[in-house]
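In: sequence first, predicted model second:
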Amino acid sequence: MPRFHTGPAPARRDDWHTLRALWPYVWAFRARVSLAFACLVLAKVANVVTPLYLKDLVDALGVPGTLLALPVAALLGYGLARLSTSLFGELRDALFARVTQGAIRQVASRVFEHLLSLSLRFHMQRRTGGLSRDIERGTKGIGFLLNFTVFNILPTLLEIAMVAGVLLWRYDWVFAALTIGTIGAYVAFTLLVTERRMVYRRSMNALDSQANGKAVDALINYETVKYFGNEAYEHRRYDHDMAHWVDSAVRNQVSLNLLNMGQGMIITLGITALLWRSAAGVVEGAMTVGDVVLVSAYLTQLYAPLNFLGFVYREIRHALADMERMFDLLGNRQEVADRADARLLATRRATVRFRDVDFGYESDRRILHKVSFDIPAGATVAVVGASGAGKSTLSRLLFRFYDVDGGAVLVDGRDVRDYTQASLRAHIGIVPQDTVLFNDSIAYNIAYGRPGADQAAIERAARAAHIHAFIMSLPQGYETPVGERGLKLSGGEKQRVAIARTLLKDPPILVLDEATSALDTRTERAIQDELAQIARDRTTLIIAHRLSTIVDADRIIVLDAGRVAEEGDHAGLLALGGRYARMWQLQQSGLDEGQGNLTDTVPK
């Protein structure tokens, strides 16, 4: 069985792996990236040239009054350099905006598409709240990483290199050495301390996702929480995780304060040494006042971005940690995948066959054992049995949410693994026992069976499901919102919406999984007649608990502990006097066979 990532992130990882994963999405906008980089270089060249014009101004104005003249060239050069810095910087930002947002869109879309392609097993193991939080943080991390890398890290590093080159060109090597040494010490200290701090950030992320997952889980199952009076219990669980999150957050903040203190000391020492050296040069007559202004201006220009560089680097590392969990989602293997030579299923009359099917959700717990039966085209076959007998598993295998461990499920005589999943599922419609609706309108939920269907088709399906009159009685009619998971509708109303949705899909294969279990007797009879009419021309698999709903089935399969115990039509099974006859007798007498195992109530 594949293993899925559900726990905390590892203490260390290869950040280059994350960057390599992001790069194709950025390079898709290569023309904009190239233009933005050119603007970046031009902006920094203008920024480095600006203090040179300032030095010329100071030296020109520092001569005796009799020789003083307006330094027009220096003034114009200074103004043009300042303007160019701003102009090219803004142009860079404008060009790169679509790169950042476009990359975020493509990554988010790719992750969403991949999650939808993963197996049902993955989605049964994950927590929705934690998963959504990982994606949210990851997409924000992409924006932060790209913006601060292009707008801060690269420009600052480029400016540092240019300033060091100018100082080395105009003055002795001590100025360049002091500049590079200060920056080297600053970067080394930042890298060392930040690496040690990352464990706190990863711990915060894991605890945040865990707490959010529990909160969303409790809110989704709000009614169950209220039924059992477990509000305080759910609050304690949530608060327990948040308390651990606070501990990690405090450690993270304290370590940040220590990092800022160390960075401040290094910058202060470097600036003091450079100013001392330039002041000494003026005293010695080797440098002018303009030279001191030049060095001071460079230090001022570098101080702010260099001080910000520490913050940016820390946040980039945090962004990489945030992106880590999102990109890890793309690493989850698609358990059920189309074969390279998979073909399209195209038919209006399909046969279905289960041939010696073995299956288990876990390797050490088998659900189905050598199950075999056929559903001819246009026929109706019902499967009955106690809870846990494997009835609903049959529909999941038919939809190919899972692949069988042994045997095969065949449609039109061919293994379902030979078809594309999209074309296979397009031919199957299901009315499930547990109907979940989208938090949208009734019309949207019915139209989900065939996106793009017009209003007339939606209303025809609603009439066939005997829910049109109810919908029209509502103030907003078909535009009535159903709430989270359809909580604003009763169980019967939700099930009728699900029936209408499936009728709108109009599939050649129909699966009815306890399709009328939540309906009252009168509505159930009306819908049973309609379903019987609809199923007449379709290959139909009925998974049933109430035997009265399947007496007209062409064939009835009795499952017991994942094995076919009996099969035949209703009359034949009653005459057999076995398990089915016992179930019928119990239900007719008002008892509920679902309260116990089939093997507990039927003599061997």
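Out: All right, it came through fine.
In: rest of the way, CA atoms for contacts and neighbours
Out: Noted.
In: what's the neighbour count on the nearest residue to Met583 once chain neighbours are set aside?
Out: Using Cα to Cα, 6 or more residues apart in numbering and skipping residues adjacent in sequence, the residue nearest Met583 is Glu593, 6.4 Å away. Using other Cα atoms under 10 Å, Glu593 has 21 other residues around it.
In: show me what contacts Glu593?
Out: 386, 583, 586-587 (Cα atoms under 8 Å, 6 or more residues apart in numbering).
In: the same query, at a cut-off of 10 Å, please.
Out: Glu593 sits next to 385-387, 545-546, 582-587, 600-601 when contact means Cα atoms under 10 Å, 6 or more residues apart in numbering.
In: next: Val283.
Out: Contacts of Val283 by Cα under 10 Å, 6+ apart are Val289.
In: could you do Lys214 as well?
Out: Lys214 neighbours (Cα under 10 Å, 6+ apart): 127-130, 220, 234-235, 237-238, 241.
In: what is the nearest of these to Asp358?
Out: For the contacts of Lys214, the residue nearest Asp358 by Cα to Cα is Arg127; the value is 28.8 Å.
In: out of the contacts of Lys214, which are buried?
Out: Neighbour counting over the contacts of Lys214 (16 or more other Cα atoms under 10 Å) leaves 127-130, 234, 238, 241 as the buried ones.
In: re earlier: buried only: go through the contacts of Glu593 for me.
Out: Judged by 16+ other Cα under 10 Å, buried ones among these: 385-387, 545-546, 582-584, 587.
In: mind putting these into CSV with distance to Asp374 and secondary structure?
Out: Output for the buried ones among the contacts of Glu593, formatted as CSV (distance: Cα to Cα, whole Å; DSSP: H, G, I helix; E, B strand; the rest coil):
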residue, distance to Asp374, secondary structure
Gly385, 18, coil
Ala386, 21, coil
Ser387, 22, coil
His545, 20, coil
Arg546, 22, coil
Arg582, 24, helix
Met583, 23, helix
Trp584, 23, helix
Gln587, 27, helix
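In: use this one as the comparison:
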Amino acid sequence: MRLVVRLRRLFRLAAAPAWAGPTVVGLGLLAAVLEGTGLVLFIPLLQSLGASPPQPGRWQPMFDRILSPIPHHYLTAFLVGALCVSIVLKNAVHLANTWVTRYIDGLVAHRLRSRVFDQTISSCIDYRVENRRTDIITTIANNTWKVSQGLSLAYRLMVCLCTFGVFVLLMLLISVRLTFFSMIFLLFAAMAIRLATRRADETGKAVVEENKQFGLRMWESINSLQLIRAFAQESYEHDRFVQTSDRVRRRLLRLDMLWATPGPVSEISITILIGALVLIAESASIGIAALAAFLSLLYRLQGPTRELLQSKIALDGLAGAIDDVDEYLRTTQTPYLSQGYLPAPALKTAVEFRDVCFRYAPDQPLALQDVSFSIPAGKTTAIVGESGAGKSTVMALLFRFMDPTSGEVLADGMPLPCFELRSWRKRLSLMSQEVYLFNDTIAANIAYGDFDAGQNELRQAARIAKADDFIRSLPEGYETQIGDQGMRVSGGQRQRIALARTILRNPDILLLDEATNALDGGTEQAFQIALEQYSHNRTVVVIAHRLSTVQAADQIIVMSKGRVIEIGPPDQLLKRAGHFSKLHEFQNGRVAMGAN
């Protein structure tokens, strides 16, 4: 029953083409029939060479009818030729089946990887919270392949069952007594193998978990090289890596040994069985030709029997990977953001938050509570507050990375879910403290803002961002490779490349999330000048901790503990002696103390 449930889940998850299963099983069945036919042909072939015939009434009448048109002096040559043809056809069908199986294997893995990746980038789950990013990589790069391998094993299981059935039927036609004895013997052998490999399921799940730990160890070590060296912890990290790697090695070794067990046990069992059958056949007066054919069928049966048992054990071993992919797709399938039907027009009046509440998970407290405010078009709006006030959540809702738990976000009076998601996001662009650059050329990173832009537009965007001078001073200019996360250029240069990318995108709404927080004073000033020139008459939303960066804003929204507590122009908020005024005094006092 567990196998049936697992197979149903596997077929649903793999979603192979409808023709795949019938084709693979049909070709496998045809190969089994051709092979069985070839082995049965040994009976008349050996008889033509002088072997004693089988018991009357079994095969002789059928062979007499089929072979009667063949002249007696050509009979042996005809049977040899028929045997060769059956073997050639069987191997041709087997090769065709192998190609079809491998094709389906690759197709299923490709589609599944694409589906996992699509849901990863489309779902609104924060993977930094819900999943370790290394787990996602393991799921995409490793476990999706194992699902396709599981599908191949399932098909192989069905083909082996068909082959087993064909061979047993032919064996029954030769001798019911020998077949019955053989099946009882093989049943006990299968039970012994199952008993020896019963822990394959949990071992396979343990391998999946160890692989995730191994991926995490590699990811963290590579991303923390500077920290490891700075604290002289190379030996500690080496020991942790070796221990994790060794645990994976030992788990895989155990799983491999479980997979390998059916082979030798099955072969030894068949050998013992053949010896016993020879003795039984002698007492039952079964002819040499029929006995030879029966033993040939039985010997060839050990292949499907072994594969049948190995496929079952291998499926048990892959259960952890299959469950991992299934669980990941299930948890990321909802919530998908709903797609609207209208193209998003240019913002004319305002973006409005109307009684918005939001929580990241049903068991977590509200990150935003009854938030209402308006962001006027063509103006600069700053959102300030202490850490955890809800500023970044507001930014995420503006981009529709998530939708409100209750309430609405509207653009020119239309709820954001009414707009096509891609169309709305193309109206926005984000600059944050964490600059994301690809391990590619400077030109490719800037062009990410608009792939349709020409070289002149790309360089004009770099000039506005005050990046063109330093880019042209590099040996390879715009074709300079900047390394992982842009580590071959300075922090200020990374920010200006990112700003050039934003300018090339030409958004209606520019969102700045602590974009200058990590820059020194001189670099920040140059960046701010470039930003102010570009953002003139645009809708700009700024998130900042340093209040000195938001005093030129047209309005300031002050947030605390997920609520809006003040809104207004900077000068009015300073006069009110409210929360913003206290924050301003605190920061100015701290700066003054630092200066002393």
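Out: All right, it came through fine. This one's a predicted model, so the numbers in the text were calculated from it and none came from an experiment.
In: superposing both, give me the TM-score.
Out: Scored by TM-score structural alignment, normalised by the length of the second structure, the superposition of the two chains gives a TM-score of 0.85; 573 aligned residues with a Cα RMSD of 3.3 Å.
In: show me the contacts of Lys214 of the first structure that map onto strands.
Out: Of the positions in the contacts of Lys214 of the first structure, not one sits in strands, assigned by DSSP state E.
In: closest one to Tyr78 of the first structure out of those, please.
Out: Checking the contacts of Lys214 of the first structure one by one against Tyr78 of the first structure (Cα to Cα), the nearest turns out to be Gly130, at 53.4 Å.
In: check the first structure for its longest helix and report it.
Out: Ranked by residue count, the top helix of the first structure under DSSP state H comes out as helix 231-284.
In: could I get the buried ones among the contacts of Glu593 of the first structure as TSV with distance to Arg13 of the first structure?
Out: Below are those laid out as TSV (distance: Cα to Cα, whole Å):
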residue	distance to Arg13 of the first structure
Gly385	50
Ala386	49
Ser387	45
His545	51
Arg546	55
Arg582	61
Met583	58
Trp584	61
Gln587	60
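In: grab the longest helix from the second structure for me.
Out: helix 75-122.
In: that one: average distance to aligned residues in the first structure?
Out: Compared with the first structure after the fit, helix 75-122 of the second structure shows a mean deviation of 1.8 Å (mean Cα distance after the TM-score superposition for the first structure).
In: for that helix, packing partners?
Out: In this structure, helix 75-122 of the second structure makes packing contacts with helix 2-14, helix 20-40, helix 42-48, helix 60-67, helix 133-138, helix 144-174, helix 288-333, judged by 3 or more Cα pairs under 10 Å, 6 or more residues apart in numbering; DSSP states H and E.
In: which one of those helices lies closest to Asn97 of the second structure?
Out: Comparing those by Cα to Cα, helix 20-40 comes nearest, at 5.9 Å.
In: how far is that closest one from where the chain is centred?
Out: 34 Å (Cα atoms, centre = their mean, to the nearest Å).
In: what's the angle between it and helix 144-174?
Out: Per axes from the mean of the first three to the mean of the last three Cα atoms, to 10 degrees, the angle that helix 20-40 of the second structure makes with helix 144-174 is 40 degrees.
In: got the buried residues for helix 20-40 of the second structure?
Out: Quick answer for helix 20-40 of the second structure (16+ other Cα under 10 Å): 21, 24-40.
In: quick one, what contacts the aligned partner of Asp135 of the second structure in the first structure?
Out: Alignment note (TM-score structural alignment): Asp135 of the second structure maps to Gly130 of the first structure. The contact partners of Gly130 of the first structure, taken as Cα under 10 Å, 6+ apart, are 6, 136, 205-217.
In: you'd agree Val435 of the second structure is up against Ser490?
Out: No: using Cα atoms under 10 Å, Val435 of the second structure is not in contact with Ser490; the gap is 11.6 Å.
In: so for those two, which sits in the more crowded spot?
Out: Neighbours were tallied for Val435 of the second structure and for Ser490 using other Cα under 10 Å; the higher tally belongs to Val435 (18 against 10).
In: which residues touch the more buried one?
Out: By Cα under 10 Å, 6+ apart, the contact set of Val435 of the second structure is 485-486, 491, 494-499, 515.
In: for Gln433 of the first structure, same thing?
Out: If you count contacts by Cα under 10 Å, 6+ apart, Gln433 of the first structure has them with 392, 491, 495, 498, 512-518, 543-544.
In: kindly recompute the last result at 6 Å.
Out: Contacts for Gln433 of the first structure (Cα atoms under 6 Å, 6 or more residues apart in numbering) come out as 513-515.
In: separation between the residue nearest the centre of the second structure and Thr244 of the second structure?
Out: Centroid-nearest residue in the second structure: Ile140, 2.3 Å away (criterion: Cα atoms, centre = their mean). Counting by Cα to Cα, to the nearest Å, the gap from Ile140 of the second structure to Thr244 of the second structure is 21 Å.
In: what is the aligned counterpart of Asp105 of the second structure in the first structure?
Out: Under TM-score structural alignment, Asp105 of the second structure pairs with Thr100 in the first structure.
In: now its match: closest residue in space that isn't a chain neighbour?
Out: Gly143 (5.9 Å).
In: where's the one you found relative to Ala469 of the first structure, distance?
Out: 50 Å.
In: the two - which one has more neighbours?
Out: Set Gly143 of the first structure next to Ala469 and count neighbours by other Cα under 10 Å: Gly143 wins out with 19 against 11.
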